[in-house]
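J.: My questions concern the predicted model and sequence given below.
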Amino acid sequence: MKKIDVRDAVGMKLCHDITEMRDGFKGVAFKRNTVIRDEDVEHLLNIGKRHVFVWDESVMEVHEDDCALRLAAATAADGTHYEGPSEGKTVMTADREGLFIVDTDLLNEVNRIEDVTVTCLPNHYPVSEGMKLASMRIVPLTTKEENILRAESLCGQRHLFELLPYRKMKVGIIITGSEVYHGRIKDRFEPVLRAKLKKYPAEILGVTLCDDDVSMIADAARDHLAGGADFLIFTGGMSVDPDDLTPSAVRSLGAEVLSHGMPAQPGNMTLTAYLGDVAVLGVPGAAISLPVTTLDVLLPQIFTGRKFTRGDLIRIGCGGLCQRCVTCHYPNCTFGRY
């Protein structure tokens, strides 16, 4: 493209949209590829356009709209669609609920490319249908072909974005504590867990109350496993006191414990483990009294079937401190962004 005095542009094609603002209105006055006429010159001058950019066929560059479309194609993800381009941008939108996953290292590589900008929601963000997930554009009106080819090459090697759907899971709940088992106090965990699981395609197989007894707790878990559970939730007995036996019961089942204690608050003493492909969570008491804890951070990924690694749980430390706002806005906040 080339910059030219608007008075000399009659008969030439614009290579970009021209926006006009007047009386609270903002919109496109002249669209890309419009052939400028004599009567357009005054209009362009009146909206402050003394110069315009027109096509120069001798220069091998890619227009912003074409760049946006190519970037959208390179970063496409199942369960999403792109809208646009509009004003040089395309926008990725969710077609279903699920967990939005970003390859942050790849995103940084792409954004290092000259002129290219890709922005998105944070990694591990739970989304609903219709949410805007990502947008991309180039900064100038055109860029060198090689820049877009570089972005396409990088995104062709691995997924920049994924929208992982939630899958149906059969959940067994084991509530521990002698005070609850013997009826000294009323259990408050079950209604909390049922409310949180209602957000996901969960089938609750049953809720078992157990005394502070490793064998009883382990046997209850085995019963749920025999009933087809692929997700076990244990509550109570999660601290480091000698009579808090739930972690010992989980280990006695042969589970691989990734972490008992996480760099996140509230929910520091959460236990995360796997028994083969069965996800196992030990939920501390904070989940009863606070609206959002590490339980809320972990549930979305568990329901995608994607396993945590020890590294995932460590990374939660950056973003793992809840601000305990008067009005909770989770997940539209910093908590649990890892």
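T.: It's in. Numbering: from 1, shown residues only.

J.: make it CA atoms for all contacts and neighbour counts henceforth
T.: Will do.

J.: Can you get me a residue count around the residue nearest to L107 when sequence neighbours are not counted?
T.: By the measure of C-alpha to C-alpha, 6 or more residues apart in numbering, the closest residue to L107 outside its immediate chain neighbours is L160, 6.6 Å from it. Per other C-alpha atoms under 10 Å, the neighbour tally for L160 reads 20.

J.: Quick one: residues contacting L160.
T.: For L160, the contacting residues are T75, V102, D103, T104, L106, L107, by C-alpha atoms under 8 Å, 6 or more residues apart in numbering.

J.: now do 6 Å
T.: Contact partners of L160, counting by C-alpha atoms under 6 Å, 6 or more residues apart in numbering, are T75, V102, D103.

J.: And it, how close does it get to Q301?
T.: The span separating L160 from Q301 equals 18 Å under the rule C-alpha to C-alpha, to the nearest Å.

J.: try R167
T.: Summarising the geometry, the distance separating R167 from Q301, computed by C-alpha to C-alpha, is 10 Å.

J.: Compare those two (neighbour count), which wins?
T.: Set side by side, R167 and Q301 show unequal neighbour counts under other C-alpha under 10 Å, the larger going to Q301 at 22 against 14.

J.: try this one side by side with the last:
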Amino acid sequence: MKTVPIEQALGHRLAYDVTEVTPTTVQSIITKGTLIEKRHLSLLRNAGHTLIYIEEDGLLEDGQDLIQEGPASFAIAQALAGSQVTIKKADSGKTLLLAKTEGLVKIQTDTCHWVNHTDVALVISKPSLSVVRTQELVAVVDLIPLTVSTVSLSNIIKHIGNPGFAIDIRPFLPLTVGLLITGTEVYEGRIPDAVAPIVQKQVQMYGGTQGTVQIVPDDEDLIVSALHSMVEEHDVVIVTGGMSVDPTDRTPFAIRRVADTVLKYGIPLLPNAMSMVAQKGETVILGISSGLVYYQQENILDKLLPLVFAQEPITREYLVSLGIGGLMPSFTKNFTKIHTP
């Protein structure tokens, strides 16, 4: 690869993609390998290029073979990608990682951070534990220089390869979800239930099946009895209502009596902070506060159900970590209207 004034590049092949950036477009105007002709000169000048790289026979630097950006980024992407990720070449030497299936993004952040520390390559991805649909972009691998030595590239790939699969997707599974609605006012018909349609819609988003829907009053023993039945028949049980510290609210106590483990009561997330995550055998129990009725478009289920359907274990550490960034837009948008006297 050699640097020359554009006028001296006539008859030579371009060694990289030349990109033009305007207020409305970002595009490659001349691609790598193009034979430079007179018609290209005005394009280059308009894009601000007076010097360009042209191809030479053999790529060497300090006696080491060099790999160009496209093949190098592709090799790094191959090392990073898990079995549920497709790799695709893009322009400007980038390589794209796309989801083969709907699911939960899993990123080994330490590995990706290490690559970004090399100052040779960049791994730019969606956040770990975010939701992606089939063929959605998960990550981009980009090279900083136009070339990298085979030794440097080999070292990067070797580091990634242990443990490997640094970027992958955990597919959503077709789980069955039971819904237990608590509240004497709903049980007695004083007010209509508003929860079931909200939960059913969110369950369907992840390919789940809505199982039994049952309404019980604010009676701890009745909640316990219904919950025992539901955990035997469903992969997941969502319990709504009666989750606060009001004396009539008995749902947290009932869940504790049924569950083998309560991971956390009180999740640092708004809305729905007065919620609970528990486990009975293989069945996940989610106790969700009644704020679900008001915050229908965005709520705590958006943070919990993706992990549940991907069968990614929900840990106490994960729940605690939700506090940083836990003010969801649905809450902050309505905060003044709801909480200001």
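T.: Good, I have the coordinates. Given the structure is predicted, the values throughout are model-derived calculations rather than measurements.

J.: circling back to that earlier point, quick one: buried ones out of the contacts of L160 of the first structure?
T.: If you count burial by 16 or more other C-alpha atoms under 10 Å, the buried members of those come out as T75, V102.

J.: Which one of the contacts of L160 of the first structure is nearest to P266 of the first structure?
T.: When the contacts of L160 of the first structure are compared for distance to P266 of the first structure (C-alpha to C-alpha), V102 wins out at 25.0 Å.

J.: what about the counterpart of L299 of the first structure in the second structure, how many neighbours?
T.: Structural correspondence for L299 of the first structure with respect to the second structure (TM-score structural alignment): L305. When neighbours are defined as other C-alpha under 10 Å, L305 of the second structure has 20 of them.

J.: average offset between the host helix or strand of L305 of the second structure and the first structure?
T.: Secondary structure assignment for L305 of the second structure, by DSSP states H and E: helix 301-309. Taking mean C-alpha distance after the TM-score superposition for the first structure, the mean distance separating helix 301-309 of the second structure from the aligned residues in the first structure is 1.0 Å.

J.: ok so, going back, what residue in the second structure is paired with the residue nearest to L107 of the first structure?
T.: Per TM-score structural alignment, the equivalent position to L160 of the first structure in the second structure is A166.

J.: try S178 of the first structure
T.: Counting by TM-score structural alignment, S178 of the first structure corresponds to T184 in the second structure.

J.: any idea how far its match is from E56 of the second structure?
T.: As it turns out, when the distance is counted by C-alpha to C-alpha, T184 of the second structure lies 80 Å from E56 of the second structure.

J.: Which one's more surrounded, those two?
T.: More neighbours sit around T184 than around the other of T184 of the second structure and E56, counting by other C-alpha under 10 Å; the figures are 19 against 13.

J.: Determine how far the last residue of stretch 155-173 of the second structure lies from the first.
T.: Stretch 155-173 of the second structure stretches 37 Å from its first residue to its last (C-alpha to C-alpha).

J.: nope, stretch 8-21 of the first structure is what I meant
T.: In terms of C-alpha to C-alpha, the two terminal residues of stretch 8-21 of the first structure are separated by 24 Å.

J.: Only the buried residues of that stretch, if you could.
T.: Within stretch 8-21 of the first structure, the residues that qualify as buried are A9, M12, K13, L14, C15, H16, D17, I18, E20, counting by 16+ other C-alpha under 10 Å.

J.: What of stretch 85-105 of the second structure?
T.: Neighbour-count burial for stretch 85-105 of the second structure, with 16+ other C-alpha under 10 Å as criterion, is recorded at 85-87, 89, 91-105.

J.: State which helix of the second structure is the longest.
T.: The helix that spans the most residues within the second structure, counting by DSSP state H, is helix 220-233.

J.: quick one: the helices in the second structure?
T.: Assigned helices in the second structure, in chain order: 38-46, 69-80, 109-117, 150-160, 184-187, 195-205, 220-233, 251-258, 301-309, 316-321, 329-339 (criterion: DSSP H).

J.: quick one, which of these is nearest to G211 of the second structure?
T.: Using C-alpha to C-alpha as the measure, helix 220-233 is the one of the helices of the second structure that comes nearest G211 of the second structure, at 8.5 Å.

J.: which helices and strands does that closest one pack with?
T.: Helix 220-233 of the second structure is packed against no helix or strand, with contacts defined by 3 or more C-alpha pairs under 6 Å, 6 or more residues apart in numbering; DSSP states H and E.

J.: quick one: contacts of that helix?
T.: For helix 220-233 of the second structure, contacts defined as C-alpha under 6 Å, 6+ apart pick out R250, A254.

J.: And the residue most central in space within the second structure, how far from A81 of the second structure?
T.: Relative to the mean C-alpha position of the second structure, the nearest C-alpha, by C-alpha atoms, centre = their mean, is the one of S130, at 2.0 Å. Counting by C-alpha to C-alpha, the gap between S130 of the second structure and A81 of the second structure amounts to 16 Å.

J.: How about G281 of the second structure?
T.: For G281 of the second structure, the distance to A81 of the second structure equals 33 Å [C-alpha to C-alpha].

J.: what do you get for P268 of the second structure?
T.: With distances defined as C-alpha to C-alpha, the gap from P268 of the second structure to A81 of the second structure amounts to 32 Å.

J.: Can you tell me, leaving aside adjacent residues, what's nearest to P201 of the first structure?
T.: For P201 of the first structure, the nearest residue in space outside its immediate sequence neighbours is K168; the separation is 4.7 Å by C-alpha to C-alpha, 6+ apart.

J.: tell me the contacts of L137 of the second structure?
T.: With the criterion set at C-alpha under 6 Å, 6+ apart, L137 of the second structure makes contact with L98.

J.: And for the counterpart of A90 of the second structure in the first structure, nearest residue in space, chain neighbours not counted?
T.: Alignment note: A90 of the second structure maps to P85 in the first structure; criterion TM-score structural alignment. Residue nearest to P85 of the first structure in three dimensions, not counting chain neighbours: D65, with 5.7 Å by C-alpha to C-alpha, 6+ apart.

J.: tally of neighbours for the corresponding residue of the second structure for that neighbour?
T.: Mapped onto the second structure by TM-score structural alignment, D65 of the first structure lines up with G70. G70 of the second structure has 23 neighbours, counted by other C-alpha under 10 Å.
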